[in-house]
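Asks: dropping a prediction and its sequence here:
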Amino acid sequence: MTAPNPLAPAWLAVPRDANELSPAIWPSGASRRDGELEVAGVRASELAERYGTPVYVVDEADARARAAEIVRVFGDAFGALGARVKVYYAGKAFLSVGVARWMQELGLHLDVASDGEFAVALAAGFDPGRIGYHGNNKSTRELEAAVEAGVGTIILDSRMELENLARVARERGARQRVRIRVNSGVHASTHEFLATAREDQKFGLPVQDIPEIVETIRAEPALEFVGLHSHIGSQIFDTGGFGEAARRLLEVQRGLLEGGPVPELNLGGGFGIAYTGADDPRPIAEIAREMADIVAGECSRLGIPVPDIAIEPGRSIIGPAGVTLYEVGTIKDVRVETENGSAVRRYVSVDGGMSDNPRPELYGAEYSARIASRESDAEPALVRVAGKHCESGDIVVNAEYLPGDVRPGDLLAVPATGAYCWSLASNYNHIGRPPVVAVKNGASRILVHGETVADLLRRDADARPQEAP
């Protein structure tokens, strides 16, 4: 057994088998055939040859199964209380026309937060009445388009937006359903940038202002108040924050019921997933049962009926279904001095980086990796998978043990990249965003085309027309 490298973080254990694909991290369709990684029956080498690298790969059956499970377990948990559940897929995690269609076929609703996401939903033929429209700075043009299309619910984020939306709806003779995003003040146990309900930040309206705002909405014939909304953050592993948010909103709801109906309560999303072996997210069925118990107990204490519930999962549906494939390039060993001598960290550079996955730079996110093109019985070595960008912080995987014979030309696979990788991608260093490919039953197809250098030059107003390189 290889001894731990002193440069490795405490949570990273030396694997007994550096080829193993942990089912907690990899999509259900991931396996090895003749030593090579395949996803949903499609070999890594086939994907790399056909689409190039980097390439995002989405296991369609895995994503569909996770979405269906969330609909089922939350429906069962709250159905036992006599409440209905609406599951909104959070499009910001990853949205394409194809994925929107998967979600509609499975009976989910859809959460969008921009005119672009809304346009993708409409292009997919998604029923506008099943869409919730988020955002802290919706433009008048966005509100007009949403109302004209018959969007199901607009989530109000400010007093100014309330006034603007009321005017837009009146001018169109519409009656627009609205929720209020409440800043509950709950401090979720997650990264600072992923916490969205703390007092001093841009989202939502303070709890103490809600009764007055609801009164204003109820007095406006062009608006229909359907309930409160809470979103406390993302990549959350326990139910404590969700429970506290539910308690605070239901307390407000009790007072609001004196003036009229409050049919729904939206508890948001943010359920965490495993990116490394150190992550231990709760099973989604347990989360559903615990949230239902909390809501039931609080409603009983307050003497109010259990409302219909809405949730907004995104990462927990699409994140584990995704894998990114890279090709290994330069490899170098760097000797680092420690308190007890020195140790070697191996830098394995790949042909992507922070342009296709900025989460490690934004949040210090940790990922795992495996050689995808072959198996190896070489002793594990501590590696840091680096990107090709002009930033020292351009790290794809901060720490991982890979077979010590990793070499240029190997395909490297990084799991759990289905959420917030493509959607946060950029063209830094004029590198095109990779394609997104769905795999299912031994076949692959493009969901989103990748960008070429020629695509980037076409957007440059001073570039001369040229043949694609």
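Replies: Ah, there it is.
Asks: C-alpha from now on. contacts and neighbour counts both.
Replies: Fine.
Asks: ok, residues contacting the top strand by length along the chain?
Replies: The longest strand of the chain (DSSP state E) is strand 322-338. With C-alpha atoms under 8 Å, 6 or more residues apart in numbering as the test, strand 322-338 has contacts from 6, 26-27, 44, 48, 53-59, 342-352, 372, 407-419.
Asks: repeat for stretch 72-88
Replies: Here stretch 72-88 makes contact (C-alpha under 8 Å, 6+ apart) with 70-71, 108-111, 131-132, 284-285, 288-289, 292, 296, 306-313.
Asks: between the two ends of that stretch, how far is it?
Replies: For stretch 72-88, the first-to-last residue distance is 13 Å (C-alpha to C-alpha, to the nearest Å).
Asks: what segments of the stretch 251-400 of the chain are helices?
Replies: Secondary structure of the stretch 251-400 of the chain (DSSP state H, counting those that start in this stretch): helices located at 284-302, 315-318, 359-363.
Asks: before we move on, back to that, buried residues, the longest strand of the chain. List them.
Replies: By neighbour count on 16 or more other C-alpha atoms under 10 Å, the buried set for strand 322-338 is 322, 323, 324, 325, 326, 327, 328, 329, 331.
Asks: any chance of the residues you listed in a markdown table, plus distance to residue 141?
Replies: Shown next, in a markdown table, are the buried residues of strand 322-338 (distance: C-alpha to C-alpha, whole Å):
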| residue | distance to residue 141 |
| --- | --- |
| 322 | 34 |
| 323 | 36 |
| 324 | 36 |
| 325 | 39 |
| 326 | 40 |
| 327 | 43 |
| 328 | 45 |
| 329 | 46 |
| 331 | 50 |
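Asks: how about the residues you listed, which pair is most distant?
Replies: Largest separation among these by C-alpha to C-alpha: 322 and 331, giving 25.5 Å.
Asks: take the one below as the second:
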Amino acid sequence: MSAASQSATTAPSWLRVPDDANALVEKVWPVSASRRDDGVLLVGGFPATTLADRFGTPLWVLDEDEVRAQARRTLDAFRAAAGLHGAQARVYYAGKAFLSTEVVRWVTDEGLAVDVCTGGELAVALAAGADPARLGFHGNNKSVAELEAAVAAGVGSIVIDSPVEIERLAAIVERRGVTQSVLLRVNSGVHAETHDFLATAHEDQKFGFTLTDAPAAVARIREVGGLSLVGLHCHIGSQIFGTTGFQESASRIVELHATLLDGGALPVLNLGGGFGIAYTSADDPTPIEELAIGIADAVARECEVRGIPMPNLAFEPGRAIVGRAGITLYEVGTTKPVSLDGGETRHYVSVDGGMSDNARPALYGADYSARIASRTSDADPVLVRVVGKHCESGDIVVDAEYLPGDVAPGDLLAVPATGAYCFSLANTYNYVPRPPVVALRGGEARVIVRGETIDDLLARDAGVDHTPGKRMDMPALSERSETT
């Protein structure tokens, strides 16, 4: 069925029939993405077919140059915006978006600090050689052991998230005889225009203190001799476009900041991250320079109204640094037209990964794009749904996209903008091993996180006989699966 005959009931209102189902939407793909004369997708100068043959599929691919360039651009933008008002800015890379020792080295090389949320993320950052003084430690349920590790490592700042955490830290710093810098996470009450699961500054949720409860928490922190309160922290959500929400949140947080100054200086205001990227042709992300100026101007304006000096600013972008730099490569396994009520047809394209390597569509209905990466086609575009191989009807990779109507088993499919929250949220549902991560730079493609094998998964099963020399003979699943 041609695209023209597809009814609006199966296609979302934002999705338009493309003039060319092979064309790459520029804002969605890595800057280095293009097509070779034979139609093969190139990323960082590498043919997608070569990457798939060498490393197998599914495969996460990161353009290192793009990650580094976006890190520099973001840092420059916020430093320049803050500098217009005589303030300084620090940018923390939000490790939860994608964390590996190599990525930590890339962003710290480019001048960013790093934000971690668990003991595991802290361990990765330290293993990468990050300066502990340039680490921030988040999390709504940091254990005593995690706080002990952070203080012992000399983490630059810990973001306090609950009254219990104040007391845990108080005991730790007293026992160790040290002083630890902290910030207090505050919910501004601004409801970001994003999915409910991504909005993190409304009052009825697990993170931080309300504006009403924050003063008492600040008073308690200031009673503890070993805790040095350096500022407030607020994060309103993720995948946000525009500056309106950030500006309103800044207004409320600066008001609280001003009322607390009588008790002592608060040199830092951390306004979090959450800056959106384009996943589809319908997305229109705000340039980081515009965001930086809008937010810094809002803080400066609120401080001027209250007659107080502007604090130094801190930000925590993650997705905005790595999201666009990543793609995922899959191999098409089956295609199937499914007849729907009213005579419509939905074309299902099944790939060799799914919700194990990209959980975002299943978690909160995230939309993605896709293109055939191994060739071009003159076939009319058809509306497809790209799905995974897992035992869930919600195992959807791309809910709606137009691909050439001759998409077929064996085609290589590329999904862009998967650099953030795909590797991080990966799982082994149905005992599907997690793919490797390959970085591209300077004519070299190298594995920065090894892929798992079925043997890796069986190694954790206590019911398997792990006696040396004894192993279960597993049939080779495919030639590609063994090349990771």
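Replies: Yep, that arrived. Treat the numbers as computed from the prediction; the structure is a model and nothing was measured.
Asks: circling back: any chance of a PyMOL selection covering the buried ones in the contacts of strand 322-338 of the first structure?
Replies: In PyMOL, this line selects whichever of these come out buried by 16+ other C-alpha under 10 Å:
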select buried, resi 6+26+27+44+48+53+54+55+56+57+58+59+344+345+346+347+348+349+350+351+352+372+410+411+412+413+414+415+416+417+418+419
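Asks: that older thread, which member of the buried residues of strand 322-338 of the first structure is positioned nearest residue 266 of the first structure?
Replies: residue 322 (27.0 Å).
Asks: give the aligned equivalent of the closest one in the second structure.
Replies: In the second structure, residue 322 of the first structure lines up with residue 326, judged by TM-score structural alignment.
Asks: rewinding a little: just the contacts of strand 322-338 of the first structure: which are in strands?
Replies: Counting by DSSP E, these place 55-59, 342-350, 411-415 in strands.
Asks: please, where are all the strands along the stretch 51-200 of the second structure?
Replies: Secondary structure of the stretch 51-200 of the second structure, counting by DSSP state E, counting those that start in this stretch: strands at 59-63, 89-94, 113-116, 135-137, 157-160, 180-187.
Asks: corresponding residues in the first structure for the shortest one?
Replies: Okay, so that is strand 135-137 of the second structure. Mapped onto the first structure using TM-score structural alignment, strand 135-137 of the second structure spans residues 131-133.
Asks: the residue of the first structure lying at maximal distance from its centre and residue 252 of the first structure, how far apart?
Replies: In terms of distance from the mean C-alpha position of the first structure, residue 341 ranks first, at 41.2 Å (C-alpha atoms, centre = their mean). Computed as C-alpha to C-alpha, the residue 341 of the first structure to residue 252 of the first structure distance reads 59 Å.
Asks: repeat for residue 231 of the first structure
Replies: In this view, residue 231 of the first structure and residue 252 of the first structure are 16 Å apart by C-alpha to C-alpha.
Asks: one more: residue 368 of the first structure?
Replies: Taking C-alpha to C-alpha as the measure, residue 368 of the first structure falls 43 Å from residue 252 of the first structure.
Asks: again with residue 119 of the first structure
Replies: Applying C-alpha to C-alpha to residue 119 of the first structure and residue 252 of the first structure gives a distance of 34 Å.
Asks: read off where stretch 275-289 of the first structure ends up in the second structure.
Replies: With TM-score structural alignment applied, stretch 275-289 of the first structure matches the range 279-293 in the second structure.
Asks: how about residues contacting that stretch?
Replies: Contacts to stretch 279-293 of the second structure, defined as C-alpha under 8 Å, 6+ apart, come from residues 14-15, 25, 27-28, 74, 77-78, 81-82, 240-243, 275-278, 367-369, 416-417.
Asks: buried among these? Make that a PyMOL selection.
Replies: A single PyMOL command is used to select the members of those judged buried by 16+ other C-alpha under 10 Å:
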select buried, resi 25+27+28+74+77+78+81+82+240+241+242+243+275+276+277+278+367+368+369+416+417
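Asks: ends of stretch 83-96 of the second structure, how far apart?
Replies: Using C-alpha to C-alpha, the span of stretch 83-96 of the second structure from its first residue to its last is 28 Å.
Asks: please apply the same query to stretch 356-370 of the first structure.
Replies: In stretch 356-370 of the first structure, first residue to last residue: 18 Å (C-alpha to C-alpha).
Asks: now swap in stretch 231-242 of the second structure and tell me
Replies: End-to-end distance of stretch 231-242 of the second structure (C-alpha to C-alpha): 25 Å.
Asks: stretch 72-91 of the second structure too?
Replies: Start to finish, the residues bounding stretch 72-91 of the second structure are 10 Å apart (C-alpha to C-alpha).
Asks: give the aligned range of that stretch in the first structure.
Replies: Under TM-score structural alignment, the match for stretch 72-91 of the second structure is residues 68-87.
Asks: rewinding a little: what sits closest to the match of residue 322 of the first structure if chain neighbours are left out?
Replies: The shortest distance from residue 326 of the second structure to any non-neighbouring residue, by C-alpha to C-alpha, 6 or more residues apart in numbering, is to residue 419 (3.8 Å).
Asks: that neighbour -> the first structure?
Replies: Residue 419 of the second structure maps onto residue 418 in the first structure, by TM-score structural alignment.
Asks: so who does that match touch?
Replies: Residue 418 of the first structure neighbours (C-alpha under 8 Å, 6+ apart): 56, 57, 58, 93, 94, 315, 318, 319, 320, 321, 322, 323.
Asks: now for the third one: what does it line up with in the second structure?
Replies: Using TM-score structural alignment, the partner of residue 58 of the first structure in the second structure is residue 62.
Asks: hmm, its match is touching residue 325, no?
Replies: Yes - the pair residue 62 of the second structure / residue 325 is scored as a contact, 5.6 Å apart, by C-alpha atoms under 8 Å.
Asks: return the residues in contact with residue 369 of the second structure.
Replies: Residues counted as contacts of residue 369 of the second structure (C-alpha under 8 Å, 6+ apart) are 279, 280, 398, 400, 401, 415, 416.
Asks: out of those residues, list just those in strands.
Replies: Mapping the contacts of residue 369 of the second structure onto strands (DSSP E) picks out 398, 400, 401, 415, 416.
Asks: how about those in JSON lines, adding distance to residue 431 of the second structure?
Replies: Below are those laid out as JSON lines (distance: C-alpha to C-alpha, whole Å):
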{"residue": "398", "distance to residue 431 of the second structure": "22"}
{"residue": "400", "distance to residue 431 of the second structure": "27"}
{"residue": "401", "distance to residue 431 of the second structure": "28"}
{"residue": "415", "distance to residue 431 of the second structure": "22"}
{"residue": "416", "distance to residue 431 of the second structure": "25"}
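Asks: those: which two are farthest apart?
Replies: 400 and 416 (14.1 Å).
Asks: before we move on, the earlier item: what is the nearest of the ones in strands among the contacts of residue 369 of the second structure to residue 20 of the second structure?
Replies: Nearest to residue 20 of the second structure among those: residue 401, at 12.4 Å, using C-alpha to C-alpha.
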